[in-house]
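# any chance you can model this:
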Amino acid sequence: MAKVVIAEEAGACYGVERALRMVQEAVEKNEKVCTLGPLIHNPRVVDGLASRGVRVVSTPEEAAGSALVLRTHGVTPDEERRAREVCSKVIDATCPFVKKVHQAVERLAKDGYQVVIVGEAGHPEVVGTLAHAPQATVIASAKEAERLPHAHRMGVVVQTTQSIAVLRECVGALLARCDELHVVNTICEATSGHQGACAKLARQADVMVVIGGRNSANTTHLAEIARKLCPSTHHIEGADELSGPWFSGAKLIGVTAGASTPAAQINDVAAAIRAMVGEQA
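Okay, here's the model as predicted:
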């Protein structure tokens, strides 16, 4: 009989829980609520909010007259300004760790550093961060770092959901591209903790199940980490995607989840796996 183990650190982080609580409070006050972009990168949670009347909009103007929630990934200063001009209320659910990245790039730019953001170009968090230091450069790999022109002073920040391995590789490559390198490690504590716990469990597991949105950067990184250590790794968004044959012959099944995955979603998946393999919770 297989044993199902949930990683020591997994699931919704402080920033996500805080954002969901803010939306819940607004809905309970019977306010007309919109979010500027998906609140979090978890389609099932976003669908659940939609069923309660929370509408996703692309611009502040689409939410004119409504309460507008600024997503956890943050928005640009221009978007926030426009929101405060046209919306009845602005609820800032930007993750506090993301705000620290904004502050870091502003400080580095002010101090004369050529700012480099290690992250995924086009990701909402990176777009918002870039707006706080428009002259910054975004790189996603050491290969991209190696193509940068030489600079006297470089200042580096990193998308909060990036892996520490990617940051290390990029920093190693950037050392050869400048005379002075100032690195501000802005990977959030939850991301680091999730990744460490994931790796620890994946080393022992016969099968790993990673739960979270396929559009979630931190969940995708968890799946990458798990797959390197446990080839039989499956990234799913919900229990309905599980397949019994995945667990054939497995003695230990590991379960982890991204920072946008509520505990209820994790428990549903773990319970479904236990039912499939015959383990009692």
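# please make it C-alpha for all contacts and neighbour counts, starting now.
Will do.
# give me the residues contacting stretch 156-168.
By CA atoms under 8 Å, 6 or more residues apart in numbering, the residues outside stretch 156-168 that reach it are 97-98, 101, 104-105, 115-120, 125-126, 140-142, 181-188, 191-192, 195, 217-218, 221.
# got it, and stretch 117-124?
Against stretch 117-124 from outside (CA under 8 Å, 6+ apart): 73-75, 126-127, 130, 136-141, 156-159, 162, 167, 170.
# give me the buried entries from those residues.
73-75, 126-127, 130, 136-141, 156-159, 162, 167, 170 (16 or more other CA atoms under 10 Å).
# out of these, which are inside strands?
Thr137, Val138, Ile139, Val156, Val157, Val158 (DSSP state E).
# now those residues in a markdown table, with distance to Val33?
As requested, those are exported to a markdown table (distance: CA to CA, whole Å):
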| residue | distance to Val33 |
| --- | --- |
| Thr137 | 35 |
| Val138 | 33 |
| Ile139 | 35 |
| Val156 | 36 |
| Val157 | 33 |
| Val158 | 31 |
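# run this one through as well so I can compare:
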Amino acid sequence: MNVMVAEHIGFCFGVMRALNIAKKTKERTDKPVFTLGPLIHNPQAVHELEELGIHPINSLDEAPGGILIIRSHGVPPDVIEKAKEKGFEIVDATCPFVKRVQEYARKLCEEGYRVIVVGEENHPEVIGIIGHTGGKAEAMNKRRIPVIEDRDRIGMVAQTTQSIENLKLAISYVVERVKELKVYNTICNATYMRQQSTKLLAKEVDLMLVVGGKMSANTSRLVEIARNEGCETYHIETKEDIDPAWFSGKITVGVASGTSTPDWVIKDVVEYIKNL
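Okay, the predicted model is just below:
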């Protein structure tokens, strides 16, 4: 089986940074170390952290105290304040590019704009961004389209893992309805490069496997992009998810991954396919 791997693949800067922060934090302390939610959206990477003694919690009430690492997606400011009140030492592993979106959203809100975040309303990154506007910003996506009035002054940012196509759709929808629209293109460059390389690869292969956590927004976006190119595509987390029947009649298989997928998981998938 011929295997082609996307040009841009594996961990992005923000994910590597968050993992390094978590590991170094554990190395320097005997205190219990927690992350509020999974540090990144990849079960295999999170499991490795748990083996090191870094445990995810879903609520501040689940731990008596210790060190709390803020996930790469960020959190609303009030969450950090509540954690401090409970006695947690805070280590902030929020991706710097996510912090930039939070700052732009806050700035737009202070300037009097009605702030729209192009992204999934239930995604932790978007929840965090909205939190930095005091809850005033609104999420916008294909399922959730705000009512726009011509007197509105709209400020727009995007979840860092959104596709450029989704941002363009949001801009075109809003710009026809208002006289003032201020947009910050906050899609992460690493995300964009992975989307572009996935799109190009999907044009060249008979089958695409996109490797990454099922909860990973950027991985799901790659699946959507590959399928939009008309390529048969499957979203897998590890080689154990692969069905050999998928490869019947196929000559060339493409492999892409989200920004939170470990290299060793990608290598296992590639080797598995080559040995079919």
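# can you tell me which of the ones in strands among the buried ones among the contacts of stretch 117-124 of structure 1 is closest to Ala10 of structure 1?
Taking CA to CA as the measure, Ala10 of structure 1 lies nearest Val158 of those, at 21.1 Å.
# mind checking how far the closest one is from Val126 of structure 1?
9 Å (CA to CA, to the nearest Å).
# do you have the strands of structure 1 handy? List them.
Using DSSP E, strands in structure 1 cover 3-6, 33-36, 55-57, 67-70, 89-92, 114-118, 137-139, 151-158, 178-183, 207-211, 233-236, 252-257.
# dump those to JSON lines, plus distance to Tyr14 of structure 1.
Formatted as JSON lines, the strands of structure 1 follow (distance: least, CA to CA, whole Å):
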{"stretch": "strand 3-6", "distance to Tyr14 of structure 1": "19"}
{"stretch": "strand 33-36", "distance to Tyr14 of structure 1": "19"}
{"stretch": "strand 55-57", "distance to Tyr14 of structure 1": "22"}
{"stretch": "strand 67-70", "distance to Tyr14 of structure 1": "16"}
{"stretch": "strand 89-92", "distance to Tyr14 of structure 1": "15"}
{"stretch": "strand 114-118", "distance to Tyr14 of structure 1": "23"}
{"stretch": "strand 137-139", "distance to Tyr14 of structure 1": "26"}
{"stretch": "strand 151-158", "distance to Tyr14 of structure 1": "19"}
{"stretch": "strand 178-183", "distance to Tyr14 of structure 1": "24"}
{"stretch": "strand 207-211", "distance to Tyr14 of structure 1": "18"}
{"stretch": "strand 233-236", "distance to Tyr14 of structure 1": "22"}
{"stretch": "strand 252-257", "distance to Tyr14 of structure 1": "14"}
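# quick one, helices of structure 2?
For structure 2, the helices defined by DSSP state H occupy 13-27, 43-51, 77-85, 96-110, 124-131, 164-175, 189-202, 217-228, 263-274.
# tell me the buried residues in the first one?
Neighbour-count burial for helix 13-27 of structure 2 flags Gly14, Val15, Met16, Arg17, Ala18, Leu19, Ile21, Ala22, Thr25, Lys26 (criterion: 16+ other CA under 10 Å).
# rebuild those residues as TSV, extending it with distance to Ile40 of structure 2.
As requested, the buried residues of helix 13-27 of structure 2 are exported to TSV (distance: CA to CA, whole Å):
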residue	distance to Ile40 of structure 2
Gly14	10
Val15	7
Met16	10
Arg17	11
Ala18	8
Leu19	8
Ile21	12
Ala22	11
Thr25	16
Lys26	17
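# hang on, the earlier thing: need the winner for burial among the helices of structure 2.
helix 124-131 (a mean of 24; mean count of other CA atoms under 10 Å).
# mean distance between that one and structure 1 after superposition?
Here the mean offset of helix 124-131 of structure 2 against structure 1 after fitting is 0.6 Å, by mean CA distance after the TM-score superposition for structure 1.
# where's Asn228 of structure 2 relative to Lys179 of structure 2, distance?
Relative to Lys179 of structure 2, and taking CA to CA, Asn228 of structure 2 is found at 33 Å.
# please apply the same query to Thr94 of structure 2.
Following CA to CA, the distance that separates Thr94 of structure 2 from Lys179 of structure 2 is 34 Å.
# please apply the same query to Lys267 of structure 2.
Lys267 of structure 2 is 50 Å from Lys179 of structure 2, by CA to CA.
# kindly report the same for Ile40 of structure 2.
39 Å.
# repeat that for Glu240 of structure 2.
52 Å.
# more neighbours: which of those two?
Neighbours were tallied for Glu240 of structure 2 and for Lys179 using other CA atoms under 10 Å; the higher tally belongs to Lys179 (13 against 10).
# what lines up against that one once you look at structure 1?
Residue pairing (TM-score structural alignment): Lys179 of structure 2 is matched to Asp179 of structure 1.
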